[in-house]
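Asks: Just need the structure, nothing else, for what follows:
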Amino acid sequence: MILITDGGSTKCDWIAIDSSGERLAQKIRTKGLNPAILTETELKQIISGSEELMQFSSDVSHIFFYGAGCGTEKPRTMLTHVLQFLFPSANVDVQEDTMAAVRSSLNHNTEAAVVCIMGTGSNCSYFDGSILHQRVKSLGYTLMDDASGNYFGKRLIRDYYFKKMPETIELAFEHKYNLDPDYIKFNLYKKANPNAYLADFAEFMFLNKDSDYIKELIKSGIRVFAENMILQFREELDTGIPVHFAGSIAFFSQDEIKEVAEEYNFKVGNFVRRPIDGLVDYHIKNL
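Replies: The predicted structure is shown next:
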């Protein structure tokens, strides 16, 4: 049995297939498993707490885990050890979430493209057809993650408190969320996964996209992302390669991304909301 996993900071999707590529169960979802944020104990608790997953613990021969926070050695190694402990017969391969975006969005395995993630977090890499190139090391949601869910959540909360929202948007925001300052600070500074907490606010944008304020908020965040991340590959972009996007923020911001792409002169390629389905297809083809 093979487990293929798309792991974000907010949620983690698992799909089990057999050696012929047949799915053995419906998609299993757990809480997010970002090893750059969670401790080893917390990772074990989340995984072992899923009865659906643990029923396969002795049957799994391979785990292909693609996850947020897995781009550097220490958290990647920690998660590998956790998975090997819980699935003792499995050969475990942990890779950063950018590779999931690459494998799920490319038109073919050797296509050259710039591939972006815009979900709870954000990232951008260049795939030359065989090797992934990343010129900016991510420092996480506090300093980076432009145009991500947590970025937009932070922008919305700041605009609310700095009185920059139009009145109708402000009232709708108050109605939807608990905006008590002590409650917000508790979630940001005392609870686990503050990035996921911030990202929850991003849904508000897509429920209110008829607002000029919201449209400009989205476009301004995408411009920052384009300038800081996409345009680092200007030389490659000038050859005409596409820029693919993965993640829910990108999927629901397609119009705004296309408008910004025209401003900055790059070619938009595919949009993938959930990389897990493309990953299953990739691994079935490469069994």
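Asks: From here on, just use CA atoms for contacts and neighbour counts.
Replies: OK.
Asks: Let me know how buried residue 238 is, in neighbour terms.
Replies: By the criterion of other C-alpha atoms under 10 Å, residue 238 has 12 neighbours.
Asks: elements contacting the helix or strand containing residue 278?
Replies: Per DSSP states H and E: residue 278 is located in helix 275-285. Other helices and strands packing on helix 275-285, by 3 or more C-alpha pairs under 8 Å, 6 or more residues apart in numbering; DSSP states H and E, are strand 2-7, helix 97-105.
Asks: now for the last one, which elements pack on it?
Replies: The one in question is helix 97-105. In this structure, helix 97-105 makes packing contacts with strand 2-7, strand 62-67, strand 113-118, strand 122-127, strand 242-246, strand 267-272, helix 275-285, judged by 3+ C-alpha pairs under 8 Å, 6+ apart.
Asks: before we go on, could you also do this sequence so I can check it against the first one:
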Amino acid sequence: MILVADSGSTKTDWILANPGSPDLQFKTAGINPFFLSDKEIFKLITKQQELVAQAENVTEVYYFGAGCSSPDKREAVSNVLSQIFKQAYISVDSDLLGSAYATCGEESGLCCILGTGSNITYFDGENIRDGKHGLGYILGDEGSGSFFGKKLVTDYLYGNMPETESKLFAQKYMADKETVISNVYHKPRANFYLASFAMFLSEVATGDYSKNLIKSGLTEFVETNITGYPDYKNLKCHFVGSIAWNFKTELQEICKQYQVKIGKMMNHPIDDLANFLLKRG
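Replies: All right, here's what the predicted structure looks like:
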């Protein structure tokens, strides 16, 4: 049985493929080795008892995750997985490569992640080429959930949010100064905490304030990440993640302005990723 995982900082999707039987799907919380220790990752995965119950039957694990671009982080995740799936061959790589497999297949193109964080890579049909992007939620993550969350929280606390939106924000969230500072500076997974505010833009506040903020954030992503590739107008540009999916209309309009050729847009790439890996063999 082959286990495939696509993991961001917020959630992890798992598919267990068993020839001749329906695939089994599981979900766990997000895994990012930059923010979680080995013990925390182990505890998080083993909480999913239905997945753990299949561990002895798993022969191969293909894991693609946020924070797994460097060899040491890949090794850390691999070591945890090998403790759980003891009989399996383990492969760990970045979420960018997984997203590129799911969207580009065997064709060259650009692949963008717009979820809790944001990133971009060029895929040559076989491998991704590491670039200068993906600086994380403090230095980068333009247009991501954490980016929008940070902007919403600071606008609210500084009193720069319009009155109507400010009242709605106060009703939906506990976002006083002390609570926010505690969660951002003193607790783990600050990026996830900030990203949790992002859906306010589409679920609660849908006026000019939200529209302008969405447009500004997505434009910054396109200008900072996509237009830096000299050949970007000649390449298909694929998008993966909750922000890309929920704000796809706005993203399509901005891409049109910058002559970006949109390819596939996905919220969850796990099915396409698993299909690609199984066909590749």
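Asks: Can you give me the TM-score here?
Replies: With the length set by TM-score structural alignment, normalised by the length of the second structure, the two chains reach a TM-score of 0.95; 281 aligned residues with a C-alpha RMSD of 1.5 Å.
Asks: one step back: tell me, the helix holding residue 278 of the first structure lands on which residues of the second structure?
Replies: Across the second structure, the stretch matching helix 275-285 of the first structure (TM-score structural alignment) is residues 269-279.
Asks: And for stretch 78-95 of the first structure?
Replies: Going by TM-score structural alignment, stretch 78-95 of the first structure lines up with residues 76-93 of the second structure.
Asks: List the buried residues in the matching stretch.
Replies: 76-78, 80-81, 84-85, 88, 90-93 (16 or more other C-alpha atoms under 10 Å).
Asks: what's the most distant pair in these?
Replies: 84 and 93 (17.8 Å; C-alpha to C-alpha).
Asks: ok, residue 190 of the second structure to residue 171 of the second structure distance?
Replies: 22 Å (C-alpha to C-alpha, to the nearest Å).
Asks: These two: who's more crowded?
Replies: Neighbour tally, residue 190 of the second structure and residue 171, criterion other C-alpha under 10 Å: the higher count belongs to residue 190, 20 against 10.
Asks: Return the residues in contact with the nearest residue to the more buried one once chain neighbours are set aside.
Replies: The shortest distance from residue 190 of the second structure to any residue other than its chain neighbours is 4.8 Å, reached at residue 184 (C-alpha to C-alpha, 6 or more residues apart in numbering). Contacts for residue 184 of the second structure (C-alpha atoms under 8 Å, 6 or more residues apart in numbering) come out as 190-191, 193-194.
Asks: Closest to residue 231 of the second structure out of these?
Replies: residue 191 (31.5 Å).
Asks: What strand or helix carries the residue mapped onto the closest one from the first structure?
Replies: Under the alignment (TM-score structural alignment), residue 191 of the second structure pairs with residue 195 of the first structure. In the assignment (DSSP H and E), residue 195 of the first structure maps to helix 194-200.
Asks: Please tell me how far residue 12 of the second structure sits from residue 96 of the second structure.
Replies: As defined by C-alpha to C-alpha, residue 12 of the second structure lies at a distance of 14 Å from residue 96 of the second structure.
Asks: who's more crowded, these two?
Replies: The residue with more neighbours, out of residue 12 of the second structure and residue 96, is residue 96; 27 against 22, by other C-alpha under 10 Å.
Asks: Contacts only, for the nearest residue to the more buried one once chain neighbours are set aside.
Replies: Sequence neighbours aside, residue 121 is the residue nearest to residue 96 of the second structure in space, at 6.8 Å (criterion: C-alpha to C-alpha, 6+ apart). Contacts were defined as C-alpha under 8 Å, 6+ apart; by that measure residue 121 of the second structure touches 96, 110-112, 128-131.
Asks: and of those, the nearest to residue 232 of the second structure?
Replies: Closest to residue 232 of the second structure out of these is residue 110 (7.8 Å), distances taken as C-alpha to C-alpha.
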